[in-house]
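Colleague: Could you work out the structure for the sequence below:
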Amino acid sequence: MQPNREYILELVRKNDWSGGELGRRMGISRAEANRLLNGTRVGGKKIIAGLMKAFPDEPIERLFILPQVEPKGSSEVR
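Modeller: Below is the predicted model:
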């Protein structure tokens, strides 16, 4: 699961937050928040938890790019 950077950038602009403000709301450093916004930091437990903390009302499907999972086994119906 990786952050949906474009959507997060949109939320940050909409709320008129700086990287420092995003970091404060996520519980991470300003530098780490700026790395997230610049695309050089893409994930980890701290980032996932921080984004959910900063944007509690946003659906997880919008905040993150979820991996596509193929079902195991045959697709035949018996």
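Colleague: switch to C-alpha atoms for all contacts and neighbour counts from now on
Modeller: Noted.
Colleague: which element is Arg62 on?
Modeller: helix 60-63 (DSSP states H and E).
Colleague: and that helix, what does it pack onto?
Modeller: Applying 3 or more Cα pairs under 8 Å, 6 or more residues apart in numbering; DSSP states H and E, we find helix 60-63 packed against helix 5-15.
Colleague: please give me the structure for this one as well, since I'd like to look at both together:
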Amino acid sequence: MELNVEYFREVLIKKDITNREFARRAGICHSSVTKILNKNMKAGIKTCKAIRGALKDEPVSKLFM
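Modeller: Down below sits the predicted model:
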């Protein structure tokens, strides 16, 4: 399972959530969110679970590939 970074970015824009605010909600480091969005880092399993937990209303089939 891999995070769909483009969809993740679209969700943050649609919901008007900053990287820092999302990181706080998900309980992860804001620099990790930035690195993931810039494709400088892949989200590991723990980070994917945190992202999923913070975006429960988003379809798993779109959020992950």
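Colleague: follow-up on the earlier one: which residues outside the next helix or strand after the helix holding Arg62 of structure 1 are in contact with it?
Modeller: Counting by DSSP H and E, the next helix or strand C-terminal to helix 60-63 of structure 1 is strand 64-65. Here strand 64-65 of structure 1 makes contact (Cα atoms under 8 Å, 6 or more residues apart in numbering) with 1-4.
Colleague: do stretch 10-25 of structure 2 as well
Modeller: In contact with stretch 10-25 of structure 2 (Cα under 8 Å, 6+ apart) are residues 29-30, 33-34, 54.
Colleague: got these as CSV, with distance to Asn40 of structure 2, neighbour count and secondary structure columns?
Modeller: Below are those laid out as CSV (distance: Cα to Cα, whole Å; neighbours: other Cα atoms under 10 Å; DSSP: H, G, I helix; E, B strand; the rest coil):
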residue, distance to Asn40 of structure 2, neighbour count, secondary structure
Cys29, 14, 14, coil
His30, 14, 17, helix
Val33, 10, 23, helix
Thr34, 8, 16, helix
Ala54, 21, 16, helix
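Colleague: I'd like those written out as JSON lines, with distance to Phe22 of structure 2 added.
Modeller: Formatted as JSON lines, those follow (distance: Cα to Cα, whole Å):
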{"residue": "Cys29", "distance to Phe22 of structure 2": "10"}
{"residue": "His30", "distance to Phe22 of structure 2": "8"}
{"residue": "Val33", "distance to Phe22 of structure 2": "8"}
{"residue": "Thr34", "distance to Phe22 of structure 2": "10"}
{"residue": "Ala54", "distance to Phe22 of structure 2": "8"}
